[in-house]
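Engineer: Here is my input, please return the structure:
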Amino acid sequence: MSTILPLVRGSRLVLASHNKGKLAEFSTLLDGYGITVVSAGELGLPEPEETATTFTGNAELKALAAAKAAKIPALSDDSGLCVSALDGAPGIYSARWAGPDKDFANAMQRIEDGIGGNERTAWFICVLCLAFPDGTTHCFEGRIDGTIAPAPRGQEGHGYDPIFVPADETRTFAEMTDAEKNRISHRARAFEAFRATCLA
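Structural biologist: Okay, the predicted model is just below:
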């Protein structure tokens, strides 16, 4: 692996996502580092087809596509909710379970229907990938374990946050403030590894 040069103040970084919730979350995480974050959606970049079979593979696909199209470094996130009783599903297909209309209420109901009376262990995985226009990539993984709540709770966050209760917590991610979630989430843990290596 080549040496990773840190991103310095004044750098521009494209977030390889069209998800406004993720853009807000990453803008908060990167606040204070002097890096301008612009989303792939703002630049009008197409969303590449996620054809890989792992979080890392899909993160690399997205980051490379954005970095080469924008000609600046790109940061992508591939993350998902894995449910033990569903053999790890929805996993890398978490977004696709919500369908083209991003109907996460329906996706959360699918999970509840699938669990039935089985145990409710679950975990979130996040892989961040930093890619450069020359094709170089560096990936960082974060994970948080927890359980699935019997019904959605809370108005904060996005995606599956209303049904995920982190270990040692009684609240779902959606019942936490952004600051509380960002201290413990899978994305925050992956970001910490990225921060320690890639931010000056």
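
Engineer: only C-alpha atoms for contact and neighbour calcs from this point on.
Structural biologist: Fine.

Engineer: where exactly do the helices run in the chain?
Structural biologist: In the chain, the segments counted as helices under DSSP state H are 20-30, 55-70, 94-97, 104-115, 178-184, 186-198.

Engineer: What residues sit buried inside the fourth one?
Structural biologist: The reference is to helix 104-115. By neighbour count on 16 or more other Cα atoms under 10 Å, the buried set for helix 104-115 is 104, 107-108, 111-112, 115.

Engineer: The last one too?
Structural biologist: Residues of helix 186-198 classed as buried by neighbour count (16+ other Cα under 10 Å): 186-192, 194-195, 198.

Engineer: Distance to E47 added to the residues you listed, as JSON lines?
Structural biologist: As requested, the buried residues of helix 186-198 are exported to JSON lines (distance: Cα to Cα, whole Å):
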{"residue": "H186", "distance to E47": "23"}
{"residue": "R187", "distance to E47": "20"}
{"residue": "A188", "distance to E47": "24"}
{"residue": "R189", "distance to E47": "25"}
{"residue": "A190", "distance to E47": "22"}
{"residue": "F191", "distance to E47": "22"}
{"residue": "E192", "distance to E47": "26"}
{"residue": "F194", "distance to E47": "23"}
{"residue": "R195", "distance to E47": "25"}
{"residue": "C198", "distance to E47": "25"}
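
Engineer: And the residues you listed, which two are furthest apart?
Structural biologist: The span of the buried residues of helix 186-198, defined through Cα to Cα, is set by H186 and C198 at 17.9 Å.

Engineer: Can you tell me how far the residue of the chain most remote from its centre is from R171?
Structural biologist: Distance from the C-alpha centroid of the chain peaks at G117, with 28.6 Å (Cα atoms, centre = their mean). Using Cα to Cα, to the nearest Å, one gets 21 Å for the distance from G117 to R171.

Engineer: Another sequence for comparison is provided below:
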Amino acid sequence: MQLVFATHNENKLKEIQSLVPKHIEILSLTDIHCHEPIPETKDTLEGNAKLKADYVTENYGLPCFADDTGLLVTSLNDAPGVFSARYAGPESNAQANMDKLLHNLKNKADRSARFKTVIALNLTGKTYFFDGTVAGEILTQKRGQDGFGYDPIFKPEGYDKTFAELPLKIKNKIGHRGKATIKLINYLNTHYATI
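Structural biologist: Prediction:
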């Protein structure tokens, strides 16, 4: 059985491939020669994840799953949320996004936040959703060299290090994307015989 993961990210792909049963072959967008950008125009994480999965299923006729992730900051009414990747503008990078977030939190006492990942799986004519969240807080300064996105300013609950300081193994275990992925894997492991 072949299943497309709607990503060009090789690290994400390898992580998933190591977790799924051997008889399920995970393909990337590159593998199926999908090089055109898939627009993320919905106003929810669920909507964007489904949009990407639907694009592959409708245009390539293949079962597919896709993910979308957002950082939800309590005192900013859950912003940046679905706009996390382009918080500082369409051409922004992680540095600009973090700088804008730290600026907007300057006078806020409540710095609590959570990351949320949603995975949409299109299989046998139906869409299934899996999510994962991790609570924490936004620090006043960046710490750590690893990770990506907002990792240097996000400290997960129960830890004294940011996502950019924690080993990847721990981040994947406690993190939002890891939790959503495990739910997806458990579903595939349980139901693959009926596919």
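
Engineer: Can I get the helices of the first structure in JSON lines including distance to V83 of the first structure?
Structural biologist: Output for the helices of the first structure, formatted as JSON lines (distance: least, Cα to Cα, whole Å):
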{"stretch": "helix 20-30", "distance to V83 of the first structure": "22"}
{"stretch": "helix 55-70", "distance to V83 of the first structure": "15"}
{"stretch": "helix 94-97", "distance to V83 of the first structure": "11"}
{"stretch": "helix 104-115", "distance to V83 of the first structure": "8"}
{"stretch": "helix 178-184", "distance to V83 of the first structure": "19"}
{"stretch": "helix 186-198", "distance to V83 of the first structure": "15"}
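
Engineer: And those helices: which comes nearest F164 of the first structure?
Structural biologist: Checked against Cα to Cα, the stretch from these lying closest is helix 104-115, at 10.0 Å.

Engineer: What mean distance separates that closest one from the matching residues in the second structure?
Structural biologist: Taken over the aligned residues, the distance from helix 104-115 of the first structure to the second structure averages 0.4 Å (mean Cα distance after the TM-score superposition for the first structure).

Engineer: give me the stretch of the second structure that that helix matches.
Structural biologist: Aligned by TM-score structural alignment, helix 104-115 of the first structure falls on residues 94-105 of the second structure.

Engineer: Pull the distance from that stretch to the chain's centre.
Structural biologist: Computed by Cα atoms, centre = their mean, to the nearest Å, the chain-centroid distance of stretch 94-105 of the second structure equals 19 Å.

Engineer: Which residues does it contact?
Structural biologist: 76, 84-88, 111, 140-141, 148-150, 153 (Cα atoms under 8 Å, 6 or more residues apart in numbering).

Engineer: Which of the residues you listed sits closest to C34 of the second structure?
Structural biologist: A85 (21.3 Å).

Engineer: how about that closest one, what's its match in the first structure?
Structural biologist: Match for A85 of the second structure (TM-score structural alignment): A95.

Engineer: Number of residues surrounding its match?
Structural biologist: A95 of the first structure has 20 neighbouring residues, counting by other Cα atoms under 10 Å.

Engineer: What sits closest to I185 of the second structure if chain neighbours are left out?
Structural biologist: In this structure, I185 of the second structure finds its nearest non-sequential neighbour in V20, 6.0 Å apart by Cα to Cα, 6 or more residues apart in numbering.

Engineer: The one you found touches N189, doesn't it?
Structural biologist: Yes - here V20 of the second structure reaches N189: they are 7.3 Å apart, a contact under Cα atoms under 8 Å.

Engineer: Who has more neighbours out of those two?
Structural biologist: V20 (17 against 14).

Engineer: dump the residue contacts of that one.
Structural biologist: 185, 188-189.

Engineer: A122 of the first structure now?
Structural biologist: 81-84, 145-148, 164 are the contacts of A122 of the first structure under Cα under 8 Å, 6+ apart.

Engineer: Taking the centroid of the second structure, which residue is nearest it?
Structural biologist: With distances taken as Cα atoms, centre = their mean, T69 lies nearest the centre of the second structure, 3.7 Å away.
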